[in-house]
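My questions are about this predicted structure, shown below with the sequence.
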Amino acid sequence: MELKEIISKEASPALGPYCHGRKYGSMIITSGQIPLTKEGEYIYEVKAATKLVLKNLISIVEAGGGSKNSVARVDIFVNSLDDFSAINETYAEFFGDYKPTRVCVQVEALPADVPLEASMLAFAEE
């Protein structure tokens, strides 16, 4: 099997020497996404930031042949666990009845002092 690069036209551009994601067989692994729009604007309000990050991640998963319902795991890194309930509320609205596995940890710092960064592990629906 070949390790293929995934690029989404919907997600914000990579800010460093990495790609949006990789696909190996049916497995899709995304890079971390921060709340950055395609136009280069950072979003700091927690609920709007969470929604944007999840939307960007799903666009990468979809570019690899997956969907919301093929997401196996979401890793979330937050600047402050004080934002945990707002992130949970937005996360629950985004995924609805589907519940991927998840990790959520507080970290010391994130790029541009954004409130969160997240990544996904998903599978293509081929």
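Perfect, I can see it now.

going forward, measure contacts between C-alpha atoms and count neighbours the same way
Fine.

ok, Leu116 to Phe123 distance?
To Phe123, Leu116 is 23 Å away according to C-alpha to C-alpha, to the nearest Å.

all helices in this structure, in order from the N-terminus.
Listed in chain order, the helices of the chain (DSSP state H) span 46-63, 84-95.

dropping in the other structure now:
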Amino acid sequence: MERHVISTPNAPSSPLFSQGVRAGSTISVSGMVGVDPATGVSAGPSIQDQTQQSLRNCEAVLNAGGGTIADITMVTVLLAHPDDFAGLNEAYADFFDEPRPARAVARLGPELPGVLVSIAMTAQVDR
């Protein structure tokens, strides 16, 4: 199956990974942090601020690959601090309507200065 790299200026990028990859009808979005791509600066100091921005960054990659929020089947959330779980859930619930996609939450391994959350997604686009 042919893979197509997804790239957009509307989400953070790195030379170390693709923002997203589409293979057939599946879109995989790399872990996105809560950095505003327009400024290159963290969206804010709170888990809610960074979660909202991380989700917007994922959405930008999905859109660039031909997907939408409604196509998301799985979300993987990595938290720097487990105590931020309630704040994560607050921002997450505001972003997704019912029915919400499947989700896993784990602890972010490396200590990245100022980074509270990283979110990756998988979407199934049947068009």
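Happy to help now that I have it. None of these values were measured; they are calculated from a predicted model.

what's the TM between chain one and chain two?
The TM-score (TM-score structural alignment, normalised by the length of structure 1) is 0.91; 125 aligned residues with a C-alpha RMSD of 1.4 Å.

which one of Leu116 and Phe123 of structure 1 has more residues nearby?
Leu116 (28 against 24; other C-alpha atoms under 10 Å).

looking at the helices of structure 1, which is closest to Leu3 of structure 1?
Across the helices of structure 1, Leu3 of structure 1 has its closest neighbour in helix 46-63 (14.5 Å, C-alpha to C-alpha).

what about the closest one, how far off from structure 2?
Once fitted to structure 2, helix 46-63 of structure 1 is off its aligned match by 0.6 Å on average (mean C-alpha distance after the TM-score superposition for structure 1).

Taking helix 84-95 as reference, get the angle to that helix.
Angle, helix 46-63 of structure 1 to helix 84-95, by axes from the mean of the first three to the mean of the last three C-alpha atoms, to 10 degrees: 40 degrees.

Can you give me the buried ones in helix 46-63 of structure 1?
For helix 46-63 of structure 1, a neighbour-count test (16 or more other C-alpha atoms under 10 Å) marks 46-47, 49-63 as buried.

do stretch 73-85 of structure 2 as well
For stretch 73-85 of structure 2, burial by neighbour count (16+ other C-alpha under 10 Å) applies to Thr73, Met74, Val75, Thr76, Val77, Leu78, Leu79, Ala80.

Could you do stretch 31-40 of structure 1 as well?
Ser31, Gly32, Gln33, Ile34, Pro35, Leu36, Thr37.

Kindly present those as JSON lines, with separate columns for distance to Val103 of structure 1.
Output for these, formatted as JSON lines (distance: C-alpha to C-alpha, whole Å):
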{"residue": "Ser31", "distance to Val103 of structure 1": "15"}
{"residue": "Gly32", "distance to Val103 of structure 1": "13"}
{"residue": "Gln33", "distance to Val103 of structure 1": "15"}
{"residue": "Ile34", "distance to Val103 of structure 1": "16"}
{"residue": "Pro35", "distance to Val103 of structure 1": "18"}
{"residue": "Leu36", "distance to Val103 of structure 1": "21"}
{"residue": "Thr37", "distance to Val103 of structure 1": "24"}
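
all strands for structure 2, in order.
Counting by DSSP state E, structure 2 has strands at residues 3-6, 20-23, 26-33, 35-36, 41-42, 72-79, 102-107, 117-124.

now for the fourth one, which elements pack on it?
Okay, so that is strand 35-36 of structure 2. Contacts defined by 3 or more C-alpha pairs under 8 Å, 6 or more residues apart in numbering; DSSP states H and E place strand 35-36 of structure 2 against strand 41-42, helix 47-64.

once aligned to structure 1, how far is that strand on average?
Mean deviation of strand 35-36 of structure 2 relative to structure 1 after superposition (mean C-alpha distance after the TM-score superposition for structure 1): 1.2 Å.

May I have the distance across stretch 110-126 of structure 1, first residue to last?
One end of stretch 110-126 of structure 1 to the other measures 35 Å (C-alpha to C-alpha).
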